[in-house]
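Participant: Please work out how this folds:
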Amino acid sequence: MKRVVVCGTKFGQIYLSALAGGPFELTGILARGSPRSAGYAKEYGVPLLTDPDQVPEVADLACVVVRSGVVGGEGSELATALLERGVHVLQEHPVHADELARCLRAARSAGAIHHINTLYVHLEPVRRFVEAARRLRALQQPLYIDAACSVHVAYALFDILGRALGGLRPWAFAPAPQAGPFTCLTGTIGGVPLTLRVQNQIAPNDPDAHLHLLHRITLGTEGGNLTLVNTHGPLVWSPRMYVGRDADDRFDIEAEHLCLPSATVLGPERAPTFREIVGTLWPDGVRRALGELCDAAAQGADPLRQGQYHLTLSRLWLDATTALGRPELLVQGAPRPLSAAEIS
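Facilitator: From the prediction side, this is the model:
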């Protein structure tokens, strides 16, 4: 069960790149026939399909990399059509809970598997954060989360937090005054107090760009805080600073815990370049997500097993975006990224 069709060729470019390296076989591209899609079909030597009826003839799995209805596309309708034809589907996020429920009903009826891919949870730096957060939770109770993201990837942020905390419920959000490009929310997720800053801005002339950041997350406990500096690393542990006093009421600078480094990088200290992110990390994440879908299909898993979690995730995301309000619309040109050398 390795034959895969990719539906959509904008962000679908990352999926096509992922399939080029195996172990899956790209057997077609489903699109509307744009010159871009035709070019990719020629480049990868696969047929350009234009009808979901053609997909079961050439593939077992489909990656639906088309915007869902909640963000103005027809991805969920396409996913449902493929599921009804018995094709297992990996669908790019975000997806409205109502659309997702329809997909899951179609999957169950046809004996197919439907997974939502939030991508970033499958990247190595994020997986390292989630595993470290789980070990930390086994030692001490989380006291707070301080996070920031772009509105484009808020759905994925909540998935990362849900996995790190072992669940999403209970949650609550309340808006705070906007500060510059960021809108602030306070509340809870998984019962843990949350402060969240979201760049709630979209540039219609280039809607997938102009993000100030993807994700930045700090999980705090009594003993210190764990920070994912960026979606792609590094991951930093900072023990809590505490200087007690000795019998003479002086700072006890000989205490053993004061020998701890004030910050330690967990995993690689060097963050990947943007070329490595787009060319290696993201395709690796797609392959991992596809592997999970393939395993679930081979085991005959109930699509509702993962689906229930994502239904909850989607409802949480909808509550958060309602609290955020409508994004500010921008018209922006390409930014000039600065190197570290220019400010050092």
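Participant: contacts and neighbour counts: CA atoms only from here.
Facilitator: Noted.
Participant: Tell me which stretches of the stretch 151-300 of the chain form strands.
Facilitator: Counting by DSSP state E, counting those that start in this stretch, the stretch 151-300 of the chain has strands at residues 171-179, 182-189, 192-199, 201-202, 215-221, 224-228, 235-239, 264-266.
Participant: Compare the ones you listed and give me the one nearest Arg67.
Facilitator: Proximity to Arg67 (Cα to Cα) singles out strand 201-202 among these, at 15.3 Å.
Participant: thinking again about what came up before, adding distance to Ala323 and mean neighbour count, write the strands of the stretch 151-300 of the chain out as JSON lines.
Facilitator: Shown next, in JSON lines, are these (distance: least, Cα to Cα, whole Å; neighbours: other Cα atoms under 10 Å):
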{"stretch": "strand 171-179", "distance to Ala323": "6", "mean neighbour count": "15"}
{"stretch": "strand 182-189", "distance to Ala323": "8", "mean neighbour count": "20"}
{"stretch": "strand 192-199", "distance to Ala323": "11", "mean neighbour count": "22"}
{"stretch": "strand 201-202", "distance to Ala323": "15", "mean neighbour count": "22"}
{"stretch": "strand 215-221", "distance to Ala323": "19", "mean neighbour count": "22"}
{"stretch": "strand 224-228", "distance to Ala323": "25", "mean neighbour count": "22"}
{"stretch": "strand 235-239", "distance to Ala323": "29", "mean neighbour count": "20"}
{"stretch": "strand 264-266", "distance to Ala323": "34", "mean neighbour count": "16"}
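Participant: Let's compare: structure for the following, please.
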Amino acid sequence: MTGDSRTPVVVAGTRFGQVYLEAFRATEAPIRLAGVLARGSERSRACAARYGVPLYHDPEELPDDIRIACVVIRGGLLGGPGTELAGRLMARGVHVLQEHPLHHDELANCLRAARRHGVVYRLNPFYRHMPPVRRFVGAARDLLRRQRPRYVDAACGFQLAYSLFDILGLALSGLRPWSFSPPAGRSDLSPPFRTLEGVLAGVPATIRIQNELDPADPDNYAHLLHRVTIGTDAGNLTLVGTHGPVVWSARPVFPRTVADPAAPAHFDKGVDLRAAPSTVVLGPAASASYEELFATMWPAGVAAAVDELRRDIAVGPVRADGQYQLTLCRLWQDVSALLGPPDLIAGGELDPLGAADVEALARAGEAAAGDG
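Facilitator: This is a model prediction of the structure:
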């Protein structure tokens, strides 16, 4: 016994799981990293050593005081044993937070297992916990209390489709009804994105997904993570990227008659448009560096997800969230079926731009703007 009152947690999986491990390093956190659960690869041994915790190879090896496990291993739909492991952990009375995505039937089985064993199970869509995504969702909900949604335009990489629909579901306060037409056929000149058109939550929607995958490096080579626009009669709200910024763009309004420039330019509702900016950044204009994302923002998102799980443990499972996640799984599977298998690509070496390169782009843009 160490006398430590914090909740002990183990992390299963050490690839994306390292983000989870990083989340539990802070000593002031109400949770304590108590071990790594993995098969014993060189990577998992190195992670256990780096974070100074035991390496366990099987759920049966875990100490009896382990209350929470984060399962960050692919589920059965993606060819991994994550869901089976989650079931074994719940059978031992361990509460489970599992990283997305899952097949609908896998999730249903996990929720049933949680009820059977008297534990709490949560699926983590992850990106909903990023501050820019929360900012976008909060602004969207406020906007849609004032304005009717006219359209949704969204894009993501193949690996991010589940979380894209989660962001949209949160922003639109639901997912049903949905219906999408199959994308156009492929050709030699087809772009990397495939386009689905239809309805989501009753709103006309255009969804573009980069349906490509490098089997040698499946986590890389997405052209973007998430980009979302929700349009209304007043204008549109855009999450430019997963990590910001969030931008409001007023709908263009051009005068129809010659008018006194000093006269109020407003509609019947009395809204004065003379000083209203055409575009506004909501929150910080700059987004975090990838170093900050991996070291701070992503681990903080994990901590927020685990905190939700801890609250559920205290008050009992939130069944409404389980039903929402089941609906999300069904939507993701419907869209995946329409898209078909991703095109396999050989990504090769990434060719990133450094900070100096981006500054050069900015100078070139400023020079061009001055020339105009």
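Participant: coming back round to it: Throw the strands of the stretch 151-300 of structure 1 into a markdown table and include distance to Gln91 of structure 1, thanks.
Facilitator: A markdown table is the format used below for the strands of the stretch 151-300 of structure 1 (distance: least, Cα to Cα, whole Å):
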| stretch | distance to Gln91 of structure 1 |
| --- | --- |
| strand 171-179 | 25 |
| strand 182-189 | 25 |
| strand 192-199 | 24 |
| strand 201-202 | 22 |
| strand 215-221 | 21 |
| strand 224-228 | 26 |
| strand 235-239 | 28 |
| strand 264-266 | 31 |
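Participant: Quick one: closest of these to Leu157 of structure 1.
Facilitator: Leu157 of structure 1 sits nearest to strand 215-221 of all the strands of the stretch 151-300 of structure 1, at 6.7 Å, using Cα to Cα.
Participant: mean deviation of that closest one from structure 2?
Facilitator: When structure 2 is overlaid, strand 215-221 of structure 1 sits 0.3 Å from its aligned residues on average, using mean Cα distance after the TM-score superposition for structure 1.
Participant: just checking, what packs against that strand?
Facilitator: strand 144-150, strand 224-228 (3 or more Cα pairs under 8 Å, 6 or more residues apart in numbering; DSSP states H and E).
Participant: Which residues outside it are in contact with it?
Facilitator: 133, 140-150, 153, 157, 225-231 (Cα atoms under 8 Å, 6 or more residues apart in numbering).
Participant: Of the strands of the stretch 151-300 of structure 1, which is nearest Asp208 of structure 1?
Facilitator: strand 201-202 (7.9 Å).
Participant: In structure 2, which residue range corresponds to the closest one?
Facilitator: Under TM-score structural alignment, strand 201-202 of structure 1 corresponds to residues 212-213 of structure 2.
Participant: what's the mean deviation for the matching stretch versus structure 1?
Facilitator: Overall, stretch 212-213 of structure 2 averages 0.4 Å from its counterpart (mean Cα distance after the TM-score superposition for structure 1).
Participant: Tell me how far that stretch lies from the chain's centre.
Facilitator: Mean C-alpha position of stretch 212-213 of structure 2 versus that of the full chain (Cα atoms, centre = their mean, to the nearest Å) differs by 18 Å.
Participant: Same check on stretch 174-188 of structure 1?
Facilitator: 21 Å.
Participant: Give me the residues contacting that stretch.
Facilitator: 170-173, 193-201, 323-324.
Participant: could you redo the last one with a cut-off of 10 Å?
Facilitator: The set of residues external to stretch 174-188 of structure 1 that reach it, using Cα atoms under 10 Å, 6 or more residues apart in numbering, is 144-151, 168-173, 193-201, 212, 319-325, 327-328.
Participant: ditto for stretch 265-273 of structure 1
Facilitator: Contact partners of stretch 265-273 of structure 1, identified using Cα under 10 Å, 6+ apart, comprise 124-125, 128-129, 132, 226-238, 277-281.
Participant: Can you get me a residue count around the counterpart of Ala341 of structure 1 in structure 2?
Facilitator: Under the alignment (TM-score structural alignment), Ala341 of structure 1 pairs with Glu359 in structure 2. Neighbour count of Glu359 of structure 2, defined by other Cα atoms under 10 Å: 12.
Participant: in what helix or strand does Glu359 of structure 2 lie?
Facilitator: helix 355-371 (DSSP states H and E).
Participant: now that helix, how far from the chain's geometric center?
Facilitator: That offset, for helix 355-371 of structure 2, works out to 31 Å (Cα atoms, centre = their mean).
Participant: Also stretch 35-42 of structure 2?
Facilitator: The chain centre lies 26 Å from the centre of stretch 35-42 of structure 2; the measure is Cα atoms, centre = their mean.
Participant: And for stretch 46-54 of structure 2?
Facilitator: 27 Å.
Participant: cool, stretch 287-300 of structure 1 as well?
Facilitator: 18 Å.
Participant: In structure 2, what stretch matches that stretch?
Facilitator: Under the criterion TM-score structural alignment, stretch 287-300 of structure 1 matches residues 303-316.
Participant: swap in stretch 73-91 of structure 1?
Facilitator: Mapping stretch 73-91 of structure 1 onto structure 2 (TM-score structural alignment) gives residues 80-98.
Participant: Could you dump the helices and strands packed on strand 215-221 of structure 1 into JSON lines and include distance to Pro337 of structure 1?
Facilitator: Output for these, formatted as JSON lines (distance: least, Cα to Cα, whole Å):
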{"stretch": "strand 144-150", "distance to Pro337 of structure 1": "17"}
{"stretch": "strand 224-228", "distance to Pro337 of structure 1": "21"}
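Participant: Quick check: which of the ones you listed is nearest to His310 of structure 1?
Facilitator: strand 144-150 (19.6 Å).
Participant: Mean per-residue distance, the closest one versus structure 2.
Facilitator: Averaged out, strand 144-150 of structure 1 is 0.4 Å away (mean Cα distance after the TM-score superposition for structure 1).
Participant: so where is that strand in structure 2?
Facilitator: Residue span in structure 2 matched to strand 144-150 of structure 1, by TM-score structural alignment: 151-157.
Participant: For that stretch, what is the distance to the chain centroid?
Facilitator: Relative to its chain's centre, stretch 151-157 of structure 2 lies at 13 Å (Cα atoms, centre = their mean).
Participant: How about stretch 226-244 of structure 2?
Facilitator: With Cα atoms, centre = their mean, you get 15 Å for stretch 226-244 of structure 2.
Participant: Thanks a lot, see you next time.
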